[in-house]
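Q: no FASTA, just this:
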């Protein structure tokens, strides 16, 4: 707990910052009042610029997603979150809530105002019958998988161990097990949430079903989620790994086209990436099979590529996930954008590779610090969409769109606008080409996954026909419109 003298001095310093930067005056003046009120609460301890906690609380996997909040706080109970909503209501301050910070846009889980960090919500508990797992929204997937490993169980969760549980479970949730069990949002059983009106409740299909549905892709539009309960599934040894391909990528493209044309195997998942730097592309192939050995012929064309190096083997699930993790540089900045793809034809795969290379040349020419452009191909089967329960984000077997995901990385903040713009241009070319090829649809007919989308994406393009009931529900539980004070895809 900061002493009264320390937090008053911090507020005074913040006031000087406000007067020195008129462009952010409106956002920071109300935030100063909010931070002062947080400092008067014995249960809460605000952190300010220069402290270790503050730097942790505002940090993101991509530094381009971070904003310098006026103060930050780590609540550790629903009651403390209720106090924070009371402060936000009284001061009308901008605010944001962050799990682990794997967001690709600023002003979504970051803010110039009051930053709320969920690190203290790190509880995890397996039910007595071992059919469900309760996870706090401050956990990452490595912690979740590590907890479950001794029990021979798994949940549908993130493909990277450092991705946070909260963001994935409230957005869409592409997973290594999606072909087999659906998206992560399809496998939640309940959620504990503090609503903007101050109510703390547990919602499920049997209680608060409308809120429960809204949380399946609704992100931060309905309150602050403290924990979620997930279905568990048995898991044993799995097969998989990654291969790096250099030189001519024709054979990799051939193998991807061949794989995508086969009937989908629910236990299998594939990701193929073009990685381009200054006009030169290499390939990355990640294969996964839920079992010790994949069916003959399923992945053979990839494993037998003569210009590939790497390792695929039988191993535990957690070893597979951890082997694929690549630590981001401390100064990493990145963003990405998706495009809906119905079928992975040769034409679209080759075009993605061409555009990754072309974009990497533009990055080298127009920026000072661009490091990488990637184009990701993820051929999920139609059955992956059969688990949908009518969630906020529309996804079903009538529209089983996969997603191309284009990512750009750099290091210098001065390059932010240039590289965000190039990412959007890259995405737009892929989407338009897919529409020309008849394997995508124009705006209003396909809906983008929220965690793969740029902040400029119209909310109608994410929630589509569900916007009506989502907006009605939001007005009901947020009569003071506190959610409008945080960023994101506002309904």
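A: Yep, that arrived. Nothing here was measured: the structure is a model prediction, and the numbers come from that model.
Q: Please make it C-alpha for all contacts and neighbour counts, starting now.
A: OK.
Q: so is residue 125 in a helix, a strand, or just coil?
A: Secondary structure, DSSP: H, G, I helix; E, B strand; the rest coil: residue 125 is strand.
Q: how many other residues sit next to the closest residue to it other than its chain neighbours?
A: Once flanking residues are discounted, residue 125 sits nearest to residue 134: 5.2 Å by Cα to Cα, 6 or more residues apart in numbering. Residue 134 has 21 neighbouring residues, counting by other Cα atoms under 10 Å.
Q: From residue 166, how far off is residue 134?
A: Going from residue 134 to residue 166 by Cα to Cα, to the nearest Å gives 12 Å.
Q: do residue 230 as well
A: Counting by Cα to Cα, the gap from residue 230 to residue 166 is 12 Å.
Q: With residue 103 instead?
A: 11 Å.
Q: So which of those two has more stuff around it?
A: residue 103 (29 against 26).
Q: wait, what's in contact with that one?
A: Residues counted as contacts of residue 103 (Cα atoms under 8 Å, 6 or more residues apart in numbering) are 60-62, 65, 109, 167, 451.
Q: Then it would be within a strand, right?
A: No. Membership of residue 103 in a strand is not supported by three-state DSSP, which gives coil.
Q: still on that earlier bit, what subset of the contacts of residue 103 is buried?
A: Using 16 or more other Cα atoms under 10 Å as the burial test, those include 60-62, 65, 109, 167, 451 as buried.
Q: could these go into CSV alongside secondary structure and distance to residue 201?
A: Listed next are these as CSV, based on DSSP: H, G, I helix; E, B strand; the rest coil; distance: Cα to Cα, whole Å:
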residue, secondary structure, distance to residue 201
60, coil, 29
61, coil, 31
62, coil, 32
65, helix, 30
109, coil, 22
167, helix, 19
451, helix, 25
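Q: Now find how far off-centre stretch 469-481 is within its chain.
A: On the basis of Cα atoms, centre = their mean, to the nearest Å, stretch 469-481 sits 24 Å off its chain's mean C-alpha point.
Q: does residue 179 really touch residue 269, like I thought?
A: Yes. Applying Cα atoms under 8 Å, one finds residue 179 in contact with residue 269, separated by 7.0 Å.
Q: Touching both of those two, which residues are there?
A: Shared contacts of residue 179 and residue 269, counting by Cα under 8 Å, 6+ apart, come down to residue 380.
Q: Helix, strand or coil: sort out residue 454 for me.
A: coil.
Q: Structure two is appended below for comparative analysis:
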């Protein structure tokens, strides 16, 4: 055996012995100390430098080490599994990232071994072994959940879908997409608060907060998590819930990929049958009325908790601007009064129907198919018609440099983000670890989220499109600040690579997340060697 393999084997077995408290030659038992908070982030006894002295910094060596310990689960570019994993990303940008290898673990123990080995590399090898962890792979920007020249860990085999006997909880593997979840739950007359697009992954959406059709009734998706199963940078497997590792539990509800690898989500279930929903198309000339109707609809004082709305202003060269709004009413009741202002306006198309949750999420996927170049950018402002108009007017006025781009679609989507939703994530008196980490409190009032989505095919258009988005959000932010409608919160799952959503949570939340990161990841592996996603270090505090 080569000196490299001997040194890595020595380091790994030493760590396995400490992690499992069993013979070093044995595998890590899945249930080893999963609830013991005393093991959190314990990296003080990692192997000495002599155990890893022969390691080198080249990424192929990192892949070779993983291949040695995880035979048949590490794939390089010549393998069909490598290509299939890349093609399963939603955006063209992520599909084009080329990691040195893709690890497709089969078990929790596989992930523990790989994370431990990569953490050893982070400590002892200059530049370490940068890696990414992906669930559904829906975040569009290159490198969000894929690592150029490094290691990408693809959790697609984590496909658990277990419903408790009392049908009050579902355990979901981190590789699942929401369509998988809903197909099982629809058949049982159940639901959980989850994503609205069938292909979106459970993991990324939940860790970023998550908006659901059911958010007015049950809060954000992260607020419906009962327990996270997490692998820390040390390789240790722990649970995070309201009783055990409660600070980590709160941090993961919005803190994204900064603390560990979540391999399982235990979530609340509720009874849910078929309901009313679909899309209605309307002429762009109705936009001013629609702004006004939106503000009335989105007020918490009168908000109907069964209603959900995505109002989208879409542009293509063939159609020009038009309005395509997604209405959902989570009862089997057609055309409820809360939507009357909107549905009374003249319509150009209508897909409204009573159907199941899976069907509605597949419909939304159809409007956002995979394989294009994609851009997301987001902002938040107070529930205000003038601010909605401002976004559209500036976007319309600045389309010229790229509006003839082939296969171009531009969409501005407005969504209510009222206190009836956000209040369900507030910390409660006497339980400081409840709530989420998003930093929104009652003083923020009723908010509106806006998402710019751009789809295109030609990389030559990248600069014009990115310049357009940068200018649009810079100008609207300045105008909203002047008007007093600006809010710093950024919904993480819609943020662009250039944005810093965690900073928008506010200083108190940033300080909390930083302290949790240092407690559970003292070597800061997830800050320095997992560069994808939105890092705490962008705030300059870690």
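A: Thanks, I have it. Not measured: the values here are computed from a predicted model.
Q: before we move on, the earlier item: counterpart of the residue nearest to residue 125 of the first structure over in the second structure?
A: Aligned against the second structure by TM-score structural alignment, residue 134 of the first structure finds its counterpart in residue 171.
Q: for the helix or strand harbouring its match, which positions count as buried?
A: Using DSSP states H and E, residue 171 of the second structure sits within strand 169-173. Across strand 169-173 of the second structure, burial judged by 16+ other Cα under 10 Å covers 169-173.
Q: Could you do stretch 77-84 of the first structure as well?
A: For stretch 77-84 of the first structure, burial by neighbour count (16+ other Cα under 10 Å) applies to 78, 80-84.
Q: Out of those residues, which sit inside helices?
A: Residues of the buried residues of stretch 77-84 of the first structure located in helices (DSSP state H): 78, 80-84.
Q: counterpart of residue 54 of the first structure in the second structure?
A: Matched across to the second structure, residue 54 of the first structure falls on residue 82, judged by TM-score structural alignment.
Q: Quick check, that match in contact with residue 75.
A: Yes. Taking contacts as Cα under 8 Å, residue 82 of the second structure lies within contact range of residue 75: 5.6 Å.
Q: quick revisit: quick one: residues contacting the match of residue 54 of the first structure.
A: 75-76, 101-102.
Q: so which of the residues you listed is the most crowded?
A: With neighbours taken as other Cα under 10 Å, the top of the contacts of residue 82 of the second structure is residue 102, carrying 30 neighbours.
Q: burial count for residue 302 of the second structure?
A: Residues lying near residue 302 of the second structure (other Cα under 10 Å) number 11.
Q: what lines up against it once you look at the first structure?
A: Using TM-score structural alignment, residue 302 of the second structure pairs with residue 263 in the first structure.
Q: That match and residue 179 of the first structure: what is the separation?
A: 12 Å.
Q: Just to confirm, what residue in the second structure is aligned with residue 310 of the first structure?
A: With TM-score structural alignment as the criterion, residue 310 of the first structure lines up with residue 350 in the second structure.
Q: And for its match, nearest residue in space, chain neighbours not counted?
A: Using Cα to Cα, 6+ apart, the closest residue to residue 350 of the second structure is residue 280 (4.5 Å).
Q: what does residue 211 of the second structure give?
A: In this structure, residue 211 of the second structure finds its nearest non-sequential neighbour in residue 220, 5.4 Å apart by Cα to Cα, 6+ apart.
Q: again with residue 118 of the second structure
A: Nearest non-adjacent residue to residue 118 of the second structure, counting by Cα to Cα, 6+ apart: residue 129, 6.1 Å away.
Q: Looks like the one you found contacts residue 123 (just checking).
A: No. Using Cα under 8 Å, residue 129 of the second structure is not in contact with residue 123; the gap is 9.8 Å.
Q: of those two, who's got more company?
A: With neighbours defined as other Cα under 10 Å, residue 129 of the second structure and residue 123 compare such that residue 129 has more, 26 against 19.
Q: Tell me the spacing between that one and residue 76 of the second structure.
A: Residue 129 of the second structure sits at a distance of 15 Å from residue 76 of the second structure (criterion: Cα to Cα).
Q: any idea how far residue 486 of the first structure is from the residue in the first structure that residue 258 of the second structure lines up against?
A: Residue pairing (TM-score structural alignment): residue 258 of the second structure is matched to residue 221 of the first structure. When distance is defined by Cα to Cα, residue 221 of the first structure is 9 Å away from residue 486 of the first structure.
Q: do residue 450 of the first structure as well
A: 16 Å.
Q: Which one's more surrounded, those two?
A: When neighbours are counted by other Cα under 10 Å, residue 450 of the first structure and residue 486 differ, and residue 450 comes out ahead with 27 against 23.
Q: Please tell me how far the aligned partner of that one in the second structure sits from residue 499 of the second structure.
A: Counting by TM-score structural alignment, residue 450 of the first structure corresponds to residue 492 in the second structure. Residue 492 of the second structure is 9 Å from residue 499 of the second structure, where distance means Cα to Cα.
Q: From the contacts of residue 82 of the second structure, pick the one nearest residue 58 of the second structure.
A: Nearest to residue 58 of the second structure out of the contacts of residue 82 of the second structure is residue 101 (Cα to Cα; 12.4 Å).
Q: How about the closest one: what's its closest non-neighbour residue?
A: Residue 101 of the second structure sits nearest to residue 76 (Cα to Cα, 6+ apart), 4.5 Å away.
Q: Contact partners for that neighbour?
A: Per Cα under 8 Å, 6+ apart, neighbours of residue 76 of the second structure: 82, 100-102.
Q: thought residue 360 of the second structure was touching residue 276?
A: No. Assessed by Cα under 8 Å, residue 360 of the second structure is found out of contact with residue 276, at 9.3 Å.
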